[in-house]
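# Coordinates only, no sequence provided:
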């Protein structure tokens, strides 16, 4: 069998560099060479080939479409240009995550719409055209509280809790100024300000931890002031996460689940295509799933490059 070579772009902060080294080592043991730092921001496309220089600037530009697989895993630095080229590569070679599933889960409406149609509980939602903005007032009266979400946001950025007409009146001029074509809102769920983050790789449960909102905030995202704690999931939580990941088609997924205290049921809040590994600080307090996650990702890459 000829030597297999894959390209990788993995975040380097918060322990990412060490994760990359361990993954590269495991891939080498499987006979797979890795070219790291392939940030598509540094790429150009011409005449059927995408050329990309690595982040370290060393060596010749890599012919991306000659690789056996491209592994893209960096939520914080992705741009529309990178996504555009990622989509093109996905048409001719294996990518992880596969672009179709990744693009789907980048959009909260598309994800919720698909999950609901496959019997997975999500927050009640509404999508309306910007010309129907007045409809939001009627929704607020029905729901009492709701959350505006950018359909393509991450890390809690842009989430806005709407509790009354005054807060809605303050939000609308801002949304109109952004020239949005539609508005996506979810009913605010009565929960205990904690969630479950369940990690899945290749339809296999990897691990779970909890996140708790900080202070008076209601968002559990770490980037919004939330904190991580050890949490043992019930079988129902794992089953729900596995089902959500499988429906979306993600090979690697982080499924956020909360418990609706009013309806007494678990609800999928979000499905993420680039769930972070545990940071060194989090590993010290007991989050020990990194090893298993790296091993299964290496196994997944091995399997997808066999053909």
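It's in. Because the structure is predicted, anything quoted here is derived from the model rather than measured. Numbers count the residues shown, from 1 in each chain.
# switch to C-alpha atoms for all contacts and neighbour counts from now on
Will do.
# ok, so what distance separates the spatially most central residue of the chain from residue 251?
Compute the mean C-alpha point of the chain, and by CA atoms, centre = their mean the closest residue is residue 272, 2.4 Å away. Per CA to CA, to the nearest Å, residue 272 is found 11 Å from residue 251.
# here's the one I want to compare it with:
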């Protein structure tokens, strides 16, 4: 029986779903808090562990979610994942993919380098430069946190005075100012779940009421959607661009030019809404694929 470890942030539906799938697949699964990871070097050997489990001895590690933390904490957690990879423990997603996908600017840079369609985006550190970008984007932008998910912290700004205030507040906080030109879209986006170079399933997420954000975590409605060949091509290529084994890839249709653009690649994607909308057993697919990879 293979033994895996899932590094998580708290407990909840996804943890229970992974444990259910592990039992059905006859897989031993340790669910371990990411913030309990510790490591040592010297005395002839290095070691990485969490919750008393030696991670260098398991057959594979699944990175489910990284908890919030300071810069040093986040860097150390990634260092530990790199250590596991170096000593031969399969880590899904690989640490380089997690590092790339968690950073919105880096993600889009990697996608653009592959020739994939991305929205007009600007990132910088001063309010004055951000106001120039705001004007160049037609005075209608979405302000996003550089790191973040589930639509949290997004703000549409289409008034210059509000833009001035917002950008100066972010500058005072020492934050990166990350702007995306507002895309006129049909009120929904598309989430495709890629695993092992193929699209496992997809859903359409529709904003509700006066809300423009489509994320299910903030009230969006999810329904099963059958992707066409072009959507599948974009999703798989985006996943490969960040070096991920599995990912949640978001596409949105730009009504002004009729094309789809890639908004995000999530290397620690949730799948609750996708499973409910499509009936897919994503947890079983993930653990099953990891089991096949380590055989």
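Looks like it arrived, so ask away. This one's a predicted model, so the numbers in the text were calculated from it and none came from an experiment.
# TM value for the aligned chains?
Laid over one another, the chains give 0.87 as their TM-score (TM-score structural alignment, normalised by the length of the second structure), with 283 aligned residues with a CA RMSD of 2.2 Å.
# hey, where'd the helices end up in the stretch 101-250 of the first structure?
Ranges of helices within the stretch 101-250 of the first structure are 108-116, 135-143, 165-177, 235-248, based on DSSP state H, counting those that start in this stretch.
# which residues are in contact with the third one?
Counting by CA atoms under 8 Å, 6 or more residues apart in numbering, the neighbours of helix 165-177 of the first structure from elsewhere in the structure are 130, 133, 137, 140, 162.
# okay, it sits on what stretch of the second structure?
Helix 165-177 of the first structure lines up with residues 160-172 of the second structure when matched by TM-score structural alignment.
# repeat for the second one
Mapped onto the second structure using TM-score structural alignment, helix 135-143 of the first structure covers residues 129-137.
# Check the longest one too.
Here helix 235-248 of the first structure aligns to the second structure at residues 229-242, judged by TM-score structural alignment.
# Next, the buried residues of that stretch.
231-232, 234-242 (16 or more other CA atoms under 10 Å).
# I'd like the residues you listed as a markdown table, with distance to residue 262 of the second structure appended.
Listed next are these as a markdown table, based on distance: CA to CA, whole Å:
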| residue | distance to residue 262 of the second structure |
| --- | --- |
| 231 | 10 |
| 232 | 12 |
| 234 | 8 |
| 235 | 8 |
| 236 | 11 |
| 237 | 11 |
| 238 | 8 |
| 239 | 11 |
| 240 | 13 |
| 241 | 12 |
| 242 | 13 |
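# Specify which member of these is nearest to residue 204 of the second structure.
Set against residue 204 of the second structure, the nearest of these by CA to CA is residue 231 (12.1 Å).
# what's the distance between the closest one and residue 131 of the second structure?
Distance, residue 231 of the second structure to residue 131 of the second structure, by CA to CA: 34 Å.
# related to what we said a few turns ago, most neighbours, which of the contacts of helix 165-177 of the first structure?
residue 162 (21 neighbours; other CA atoms under 10 Å).
# Tell me, how many residues neighbour the closest residue to that residue other than its chain neighbours?
Distances taken as CA to CA, 6 or more residues apart in numbering place residue 146 nearest to residue 162 of the first structure, at 5.2 Å, with adjacent residues excluded. Per other CA under 10 Å, the neighbour tally for residue 146 of the first structure reads 24.
# pretty sure residue 146 of the first structure is touching residue 190, no?
No. Using CA atoms under 8 Å, residue 146 of the first structure is not in contact with residue 190; the gap is 10.8 Å.
# Show me what residue 28 of the second structure lines up with in the first structure.
Per TM-score structural alignment, residue 28 of the second structure is aligned with residue 34.
# go on, residue 189 of the second structure?
Counting by TM-score structural alignment, residue 189 of the second structure corresponds to residue 195 in the first structure.
# Would you confirm that residue 224 of the first structure contacts residue 156?
Yes. At 6.2 Å, residue 224 of the first structure counts as touching residue 156 under the criterion of CA under 8 Å.
# any idea how far the match of residue 28 of the second structure is from residue 75 of the first structure?
20 Å.
# again with residue 16 of the first structure
According to CA to CA, residue 16 of the first structure stands 12 Å off from residue 75 of the first structure.
# Which of the two has more residues huddled nearby?
Neighbour comparison, residue 16 of the first structure and residue 75: the larger count goes to residue 16, with 19 against 16 (by other CA under 10 Å).
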